[in-house]
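> I would like the atomic coordinates for the input below:
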Amino acid sequence: MRQTWRWFGPKDLCSVDDMRQAGVEGVVSALHHVSTGAVWTPEEIARRQHEIGRMKDGAPSSLAWEVVESLPVSEDIKKQQGDWRTHLANWKTSMRHLREAGIEVICYNFMPVLDWTRTDLAWRLPTGGTCMRFDLIDFAAFDIHILARPGAAEDFAPEVVDEAARRFAEMTEDRKAGLARNVVFGLPGAAESFSLADVRQHLAEYDRISADQLRTHLIDFLAEVTPLAQELGMRLCCHPDDPPFPLLGLPRVMSVEADYRAVTEAVDLSANGITLCSGSLGARPDNDLPGMMDRLGDRVHFLHLRNVLRETDGIGASFHEAEHLGGGTDMVALIASVLREEGRRKAAGRADVSIPFRPDHGQDILDDLGRQAQPGYPSIGRLKGLAELRGIMTALEHPVEGLR
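Below is the predicted model:
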């Protein structure tokens, strides 16, 4: 398992020096300042590689840009409208430029409108730390009363609708504005963010697109880009929906194991793979993460290891970002499954034996609380998570492990 770290570029409050001191082996980054749909030029890619390769004093960092997260898929591609064919051609050109620069792994997602959804970006924990949280009642209050989406109340249980109305009635104007900002936060580190008007426009355009249609558009996209990735020796890996259940009346097509199986079988090339995100998928009680890794592991090209704690029952549950070993996913069992897959790859002589992973998200603790870093990406919280994950890996790979 190759230890990587997400970096948003020079504006990231976690520096290259910090990553080096954390002991990571590679960097996950993207050209967040480039507009979605535009070509990533060789010059911009080389600039990011240079930034990663140098510490503050100019000394070599020994780190390299190893995983792209994300090369964004435009809304036009997802909807197959507007400039989608141009955006698709540009995506393929960007792939070529990335491969020419030595980068092999591209993480992307096919979530409509919003990249991830939370109602609170700094929810206070009993420890005094903070984390990101999805509160179903708050989200219903946003959907029904702030966004005022037609038919929104029909998507929630009656008791949720009633409680959302009570909670909304008690909200201050500042609280309403803050909730709206959190929900439409948009793409982390991306060049664009959304207003309520933007969200309403996108939702209207998705009225005609069912889950089956969106899945067809995803397969059409993969049918275009995957053969090129295979030819170039690249690996594409789709991130799951976050959270992995329907929101805002939008279709969801990458939420459960069957979704991944359908897409990988439809475009059956090894380059068409999976980003197994234990936090996103773990927000559903019916997703068995160690089992998914066992069954789909040969297509897993990238791992996000984090944990969430579901606070309510059912598929559409409230949850918050837990400590990496403290949520609903058995992280020891999941990492054991990853190591088994790496053993199979080694025996088969595959070049991609070591699967890159990053400690995804993290709670804000200690000095993180005053830094105001990118939501979900504190330095110390992620370092704590990486240390815990590294400990599990070391223990499971140790020669005495089999003696117990």
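> going forward, measure contacts and count neighbours with C-alpha atoms only.
Noted.
> longest helix in this protein, by residue count?
With secondary structure taken from DSSP state H, the chain has its longest helix at helix 211-232.
> Show me which positions of that helix end up buried.
Within helix 211-232, the residues scored as buried using 16 or more other C-alpha atoms under 10 Å are 214-223, 225-229.
> which stretches of the protein form strands?
Secondary structure of the chain (DSSP state E): strands at 2-6, 26-29, 65-69, 105-109, 120-124, 130-134, 235-239, 272-277, 300-305, 307-310, 319-322, 356-359.
> Which residues outside the third one are in contact with it?
If I follow you right, that is strand 65-69. With contacts defined as C-alpha atoms under 8 Å, 6 or more residues apart in numbering, strand 65-69 is touched by 26-30, 48-49, 52, 103-108.
> Export the residues you listed as a markdown table, with columns for neighbour count and distance to residue 163.
As requested, the contacts of strand 65-69 are exported to a markdown table (neighbours: other C-alpha atoms under 10 Å; distance: C-alpha to C-alpha, whole Å):
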| residue | neighbour count | distance to residue 163 |
| --- | --- | --- |
| 26 | 23 | 46 |
| 27 | 26 | 43 |
| 28 | 23 | 41 |
| 29 | 23 | 40 |
| 30 | 25 | 40 |
| 48 | 18 | 47 |
| 49 | 18 | 50 |
| 52 | 26 | 48 |
| 103 | 20 | 49 |
| 104 | 19 | 48 |
| 105 | 26 | 44 |
| 106 | 27 | 42 |
| 107 | 23 | 38 |
| 108 | 19 | 36 |
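> for comparison, sequence B:
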Amino acid sequence: MEQTMRWYGPKDPVTLSDIRQAGATGIVTALHEIPNGEIWSVEEIQKRKGLIEDAGLRWSVVESVPVHEFIKRRSGNFQELIENYKKTIINLASEDINIICYNFMPILDWIRTELDHELPNGARTLNFEMKALAAFDCFILRRKGAMESYPPGIIKKAESYYANLDTKGIEKLKRTILDNLPGAEVGYTLDEFQQALDNYQNIDRAILERNLHLFLNEVLPVAEENNAFMAIHPDDPPYPILGLPRIMSTTADIGRILSENNSPNNGITFCTGSLGVRKDNDLVQIVKDYGDHIHFVHLRSTKRDEEGNFYEACHLEGDVPMYKVVKELLQLQEKRKKQLPMRPDHGQQILNDLSSKTNPGYPGIGRLKGLAELRGLMHGILNQNN
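Model prediction:
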């Protein structure tokens, strides 16, 4: 697979030189400075592409072209925003950048409740705890209906968790959930977030599914005409949160999205971390069943429990059967005669990462370790009979 790393542009503390030294050949990035819904001009795309190529790398995948909330809700000037999205696809394709990762998660992109969870070996990692989310939802945000959204056992744990938070701890939990995370384009105050939730009060799962279908109805013909491939990212975490519907969490969701908009240019970002949080998602079977529609691969592993809690494990540990998954992906790649772009998704903070400024989940050394492990795994699989 093509080895890539995510880069957040010129302000990313992990530089293009760092990424090249890690052994990657491709870059996954976006024009994060352009507000959601605006057209990415050819000039701005060329400028970013030039920086990448001057560093000896190539812009392999766009992650992401954000889908505006008005499009997800089909409100406001959503039709104008869809037209802008089409123009961005055309402009990217004109520069031979033709894999576009996106998601259809309402309001929040991926969410965690702790960004610096310390492991026994001293490394730090991203962590999600249901009791912490419930504490935020029920006792900080105080969302209407929040108490009915969680099992009684979780509510009891959330009460105890919240009772032990001081003012600093409450503020840290708020900021962890509401502030910009890499990939998200906006942050919220508590009041702004409640208003954003209120905007979705009449949008259930069925309506959000329909809105995605209608969005793809419009953008896929443009993608087909321009040899561009849309790759939807799974929900993270892959279950409803804060009263918001989720529509890309399970194997059945993948099947629905691909069948309702049947096109070779309609596909998925196969994220083993997001999908692997659910025990009922058979990752190897997903590759077997939907491999022709996998346009981009995120390899990471999580360690989950029965309550829905999980943390980011090392890439070859956790609950993801990484050997079996990578072996199946390599067989898929051979069958398709087309190299799949892959990146090590997320990474633990280790060594100098612990004292360096990094984007949450995207430290330099932790991801280098993950890429090296995955590279070694691929090498072993490909050469096991030699």
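> follow-up on the earlier one: which one of the buried residues of helix 211-232 of structure 1 is nearest to residue 4 of structure 1?
Among those, residue 229 lies closest to residue 4 of structure 1 (C-alpha to C-alpha), at 22.0 Å.
> re earlier: out of the strands of structure 1, which gets nearest to residue 77 of structure 1?
Across the strands of structure 1, closest to residue 77 of structure 1 is strand 105-109 (C-alpha to C-alpha), at 11.7 Å.
> Now do that closest one: which range of structure 2 does it align onto?
Counting by TM-score structural alignment, strand 105-109 of structure 1 pairs with residues 99-103 of structure 2.
> follow-up on the earlier one: pick the one among the buried residues of helix 211-232 of structure 1 closest to residue 254 of structure 1.
residue 215 (8.7 Å).
> Quickly note the distance from that closest one to residue 276 of structure 1.
18 Å (C-alpha to C-alpha, to the nearest Å).
> hey, where'd the helices end up in the stretch 251-400 of structure 1?
Taking DSSP state H, counting those that start in this stretch as the criterion, the stretch 251-400 of structure 1 contains helices spanning 257-266, 278-281, 289-296, 331-348, 379-397.
> helices or strands next to the last one in the packing?
For helix 379-397 of structure 1, the packing partners by 3 or more C-alpha pairs under 8 Å, 6 or more residues apart in numbering; DSSP states H and E come out as helix 331-348, strand 356-359.
> For residue 373 of structure 1, what is the corresponding residue in structure 2?
Matched to structure 2 by TM-score structural alignment, residue 373 of structure 1 sits across from residue 358.
> Identify all contacting residues around the match of strand 105-109 of structure 1.
For stretch 99-103 of structure 2, contacts defined as C-alpha under 8 Å, 6+ apart pick out 60-67, 109, 228-235, 268-269, 295-296.
> again, but for stretch 371-390 of structure 1
Contact with stretch 371-390 of structure 1 is made by 12-14, 18, 22, 121-122, 131-132, 188-189, 306, 323-325, 358-368, as judged by C-alpha under 8 Å, 6+ apart.
> now with 7 Å?
Here stretch 371-390 of structure 1 makes contact (C-alpha atoms under 7 Å, 6 or more residues apart in numbering) with 13-14, 22, 121, 132, 324, 359, 361-365, 368.
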